[in-house]
Structures are given as structure tokens and as C-alpha cells.
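Peer 1: Pasting a predicted model and its sequence here:
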Amino acid sequence: MKFKCYKSLSVFLFSRITIVTILISVSTYVHSGPIVRDLNITVVHGYMSSPDDHWFPWLRNELQDRGITTEVLSLPNPSVPNPEEWQETLSDQLGKIDSNSIVVAHSLGCIATLNYLNSLKKEKYIAGLVLVSGFISNIPNLPQLDGFTQTDLDFSKLILAAGKIIVIGSPQDSIVPFYLTEELADQLQATIVSIPDSGHFLASDGFRKFPQLLTVIDNILKNELVEK
């Protein structure tokens, strides 16, 4: 009789502890958003752009409201970009990224980021890499950017550099042909998200906000929460 009582009491206490643990975990997730550890996000803009353009300020504000440290880098001379100058800046600004980091890059910022990761003697592992309208080959109508695509990329190294790689593009991109973005995704063995009628994801294409990108980032964060 006593054994049955003790057994019932143990089951009851175990159940209560389990429920409390779950409630604490859920409340922490809801309170702080899908945040894992001390995650930080860095945004790398593209050609003829700045931290205040397009969807960059919106994304920064959305993420910071969730308690995620977010920075949009300012790269030198974006109207006449120099690959070496951009690499120096990225080396200074991205040197601090680690397994708690997600990097979001747009257009020319994609190949610049890949060139930086490729140049590292010691592999750097980050939680996620999101490339919007990216490319790794010359753009037919923009020969002035060819200097960024002359690096021999080690794709096996880059594939291992991030826990998750997502490539976003639009078949109606009039600046970076969609087949170049598909090539990028293929070489990185990345998941590609195709968003029709979105152009180059510029403010002039209606992208002062970018909720689809925020969803992609949320999914990376949720995966990190489950895996960790």
C-alpha cells in the first residue's frame, strides 16, 4: 500500500516538474522571440547602396525589437566599389562573427561575403547565411563588378561555413539574372527561395519591408533552438 502511494507521489511530482520545465521553456521563447544564445545578425549591402536603403532599416528594427543585436555594415564607395577595399572592411567588421551569427547579404554583398569567408585560413562557422539576389559569375550588363567574381571559391569550404545557407531570388530580377542566382544556390548546395515579381528586392521594387526574408531568418532561428 505504501509502495503504491510512493509510486503515485513520484509520478505526480515528475509530471509537475516536467510541466513546469515546458512552461518555462515556452514562456522564454515567447517572451524573447526565437532567440538562441546571444545571436547576432549582420547585413551586408550591395552595389550603389547604403545601410539606410531598401529594406535594411526595416529588418534591423524588426530584429532589434526581438532583442537580436543587428548591424547593417557600411561599405566604402558603393557607387564605385573596389574588391580590395570591401574585403578590408569585411575583414574588420565580420571578424567577430561566430557560431552565434547569421549574415544576410544582398546582391554584390553576397559575393563580397563569400570572398571574405573563402579567404580565411581557418574556417569560420556561423549559424546561417542568407544571400539575396546573389551571384558568383559576371553579370552581363555590369562589367564594372567583374573584379568581385575573379576569386576561385572553395565551395566545399563555404558549404561547411554555415549551419544553414538560404538563397533568395526572383525570376523577374532585371539586374542579376535569375539563372545566376540559381547557379549560386547550386554551387553552395543551398535551399533556394524563389519569390515571383520581386525584381532585385529594391525599394523601387516595393521592398521597403521584406517579410519573406524575416520568415526565412525566423526558420533558421527556430532550427537553432531545436538543435541546441
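Peer 2: Now that the structure is in, tell me what you want to look at.
Peer 1: CA only for contacts and neighbour counts going forward, please
Peer 2: Will do.
Peer 1: quick one, helices of this protein?
Peer 2: 2-32, 56-65, 83-93, 108-119, 155-159, 178-187, 211-227 (DSSP state H).
Peer 1: Contacts for the third one next, please.
Peer 2: Here helix 83-93 makes contact (Cα atoms under 8 Å, 6 or more residues apart in numbering) with 73, 75-76, 112-113, 115-116, 147-148.
Peer 1: and the two most separated of the residues you listed?
Peer 2: Spatial extent of the contacts of helix 83-93 (Cα to Cα) is set by the pair 73 and 147 at 20.6 Å.
Peer 1: So between these two, which is more surrounded?
Peer 2: Neighbours were counted for residue 73 and for residue 147 using other Cα atoms under 10 Å; residue 73 has more, 17 against 13.
Peer 1: Leaving aside the residues adjacent along the chain, what's closest to that one?
Peer 2: residue 44 (5.6 Å; Cα to Cα, 6 or more residues apart in numbering).
Peer 1: I'd like the helices of the chain as CSV, with distance to residue 169 and mean neighbour count appended.
Peer 2: Listed next are the helices of the chain as CSV, based on distance: least, Cα to Cα, whole Å; neighbours: other Cα atoms under 10 Å:
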stretch, distance to residue 169, mean neighbour count
helix 2-32, 30, 12
helix 56-65, 17, 17
helix 83-93, 23, 16
helix 108-119, 12, 23
helix 155-159, 19, 16
helix 178-187, 6, 19
helix 211-227, 11, 15
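Peer 1: could those helices go into CSV alongside distance to residue 137?
Peer 2: What follows is the helices of the chain, written out as CSV (distance: least, Cα to Cα, whole Å):
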stretch, distance to residue 137
helix 2-32, 40
helix 56-65, 25
helix 83-93, 15
helix 108-119, 9
helix 155-159, 14
helix 178-187, 7
helix 211-227, 24
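Peer 1: this is the comparison structure:
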Amino acid sequence: MAPLRVLILHGWQGSGPEHWQTWLAGRLEDAGAHVQYPRLPDCDVPCPDRWGAALHRELRALSRGEGERVVIAHSLGCVLWLREAAEVRPAQRVDRVVLVAPPCPGAAVPELAKFYPTGADKAAIDAASKSTRLVCSDDDEYCPGRGAAEHWGAPLELSVDLLPGAGHLNVEAGYGPWPAMEAWALGETDSLACEASPVA
């Protein structure tokens, strides 16, 4: 059986060594998966066009091998996916995507503003991946007001796992090791709502 092929997309300023994405990359590699975990260009002052070009390079590389193709994005990496979904070629369509804690327009971070509007719609999301899941909290400082479930999940008709009180689902919120995400990546569970708490 061909190994799992995974592309991990970090957010603004990257994901450091204690972040669940970095932990997950190591765990998946240990399990025999092909893992792409690029540092996107100028991640402190991100440019949508440069990030978009980097994403499509990574998708071309991901599509070169056999096996299930999975994209795991956090924060601004989710917004990047939403922006670029319409440009994903049929040959590079992936099997599963999980979008964790996408920020919303209106977050008080000037570096994020140029990534909006995304132009995302359900048809583009469905064309880019067979399945797309949103994982978010009800108190994310980067998605004030309605929250990600309502801002992104409802209009795009995404499957949503809402994790109460989980903040931005980053290191500060306690998300270093995250076994539920590992299980989802490996195809062992469909939902991250159950047993979603990270290791203390």
C-alpha cells in the first residue's frame, strides 16, 4: 500500500518546535508517511501571491507519488488554502483537507489583511478536495464576532468540529502534542470533536 502523503501549511509567523504541526510532522514521518512541511516565504510579513505560488509548488510535488493526499492547515495557512482552492488543478486535487482555526477578516493583525477577501466558494473547495473539515473554537481571538464556524463553516457548508474554549488551537492554548489530529491524519477517525483535548 502506498504511503500517506501529507502537506502541512503553517500560519502567520510559522509554527515553532512546540506547535502541534511540528509534533505531527514528526509523528507522521515516524509512521512512514511522506510529509511536506515547508516554511512559507517571509512568514512574518506574508505576501498572498508568494504564498500562493509556494502552495502550488508543494501541491505539484505532493501529486507526484501514489497514496492518499492530505492537507493540514492552521491559521493563515487555512486562508491561503481558501484563496487558492479555485486554482488547484484536477490532477492535484487532494483527498482530505483539515482547516484548523482560520482567522477571519477583522482580526486586528495588519499582516493578515491582504489575504482577504478570499473569493472562496463551495464549488471551488469541493473541486480542490474530496473532503474538507473545519476545526475551530468558540473563543478564537483571531476570529472575533461570529467565529469561524459561522464565518467559514456555514457559507462553505463544511463539516465542523467546534472545540469550546480552545482559543486559536496553538501552543498558547495547549496544543502541542495532539493525538486526535494524528488519528485524523492517519484516517483512524473522521472527527476531531471527540477526544479532542491535547496532551496536558
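Peer 2: Ah, there it is. Note that the structure is predicted; figures quoted are calculated from it, not measured.
Peer 1: And the TM-score between them?
Peer 2: Once superposed, the chains reach a TM-score of 0.81 (TM-score structural alignment, normalised by the length of structure 2), with 186 aligned residues with a Cα RMSD of 2.4 Å.
Peer 1: To residue 133 of structure 1, which of the helices of structure 1 lies closest?
Peer 2: Comparing the helices of structure 1 by Cα to Cα, helix 178-187 comes nearest, at 6.0 Å.
Peer 1: Looking at structure 2, name the residue matched to residue 173 of structure 1.
Peer 2: By TM-score structural alignment, residue 173 of structure 1 lines up with residue 140 in structure 2.
Peer 1: Number of residues surrounding the nearest residue to its match once chain neighbours are set aside?
Peer 2: Nearest residue to residue 140 of structure 2, sequence neighbours excluded (Cα to Cα, 6+ apart): residue 167, at 4.4 Å. Neighbour count of residue 167 of structure 2, defined by other Cα under 10 Å: 21.
Peer 1: Likewise for the one 5 residues further on?
Peer 2: The tally of other residues near residue 172 of structure 2 (other Cα under 10 Å) stands at 12.
Peer 1: Please apply the same query to residue 39 of structure 2.
Peer 2: Neighbours around residue 39 of structure 2, by other Cα under 10 Å: 16.
Peer 1: Map it across to structure 1 for me.
Peer 2: Match for residue 39 of structure 2 (TM-score structural alignment): residue 74.
Peer 1: how much space is there between that match and residue 17 of structure 1?
Peer 2: Residue 74 of structure 1 sits 49 Å away from residue 17 of structure 1, taking Cα to Cα, to the nearest Å as the criterion.
Peer 1: Same question for residue 32 of structure 1.
Peer 2: 23 Å.
Peer 1: For structure 2, which segments count as strands?
Peer 2: Using DSSP state E, the strands of structure 2 run over residues 5-9, 34-36, 69-74, 94-100, 129-137, 159-163.
Peer 1: Adding distance to residue 61 of structure 2 and mean neighbour count, write the ones you listed out as CSV.
Peer 2: Converted to CSV, the strands of structure 2 look like this (distance: least, Cα to Cα, whole Å; neighbours: other Cα under 10 Å):
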stretch, distance to residue 61 of structure 2, mean neighbour count
strand 5-9, 10, 25
strand 34-36, 9, 19
strand 69-74, 11, 24
strand 94-100, 12, 22
strand 129-137, 16, 21
strand 159-163, 27, 19
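Peer 1: Mind putting those into CSV with distance to residue 46 of structure 2?
Peer 2: Shown next, in CSV, are the strands of structure 2 (distance: least, Cα to Cα, whole Å):
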stretch, distance to residue 46 of structure 2
strand 5-9, 13
strand 34-36, 19
strand 69-74, 15
strand 94-100, 19
strand 129-137, 22
strand 159-163, 27
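Peer 1: For residue 22 of structure 2, find the nearest of the ones you listed.
Peer 2: strand 5-9 (9.0 Å).
Peer 1: Give me the aligned partner of residue 194 of structure 1 over in structure 2.
Peer 2: Looking across to structure 2 (by TM-score structural alignment), residue 194 of structure 1 lines up with residue 162.
Peer 1: I'd guessed its match sits against residue 137; true?
Peer 2: Yes - between residue 162 of structure 2 and residue 137 there is a contact at 5.3 Å, judged by Cα atoms under 8 Å.
Peer 1: ok so, going back, OK, contacts around the match of residue 194 of structure 1?
Peer 2: Here residue 162 of structure 2 is in contact with 135-138, 149, 193 (criterion: Cα under 8 Å, 6+ apart).
Peer 1: Could you find the residue nearest the spatial middle of structure 2?
Peer 2: Centroid-nearest residue in structure 2, with Cα atoms, centre = their mean: residue 73, separated by 1.5 Å.
Peer 1: one step back: please say which position in structure 2 the residue nearest to residue 73 of structure 1 maps to.
Peer 2: Alignment note (TM-score structural alignment): residue 44 of structure 1 maps to residue 9 of structure 2.
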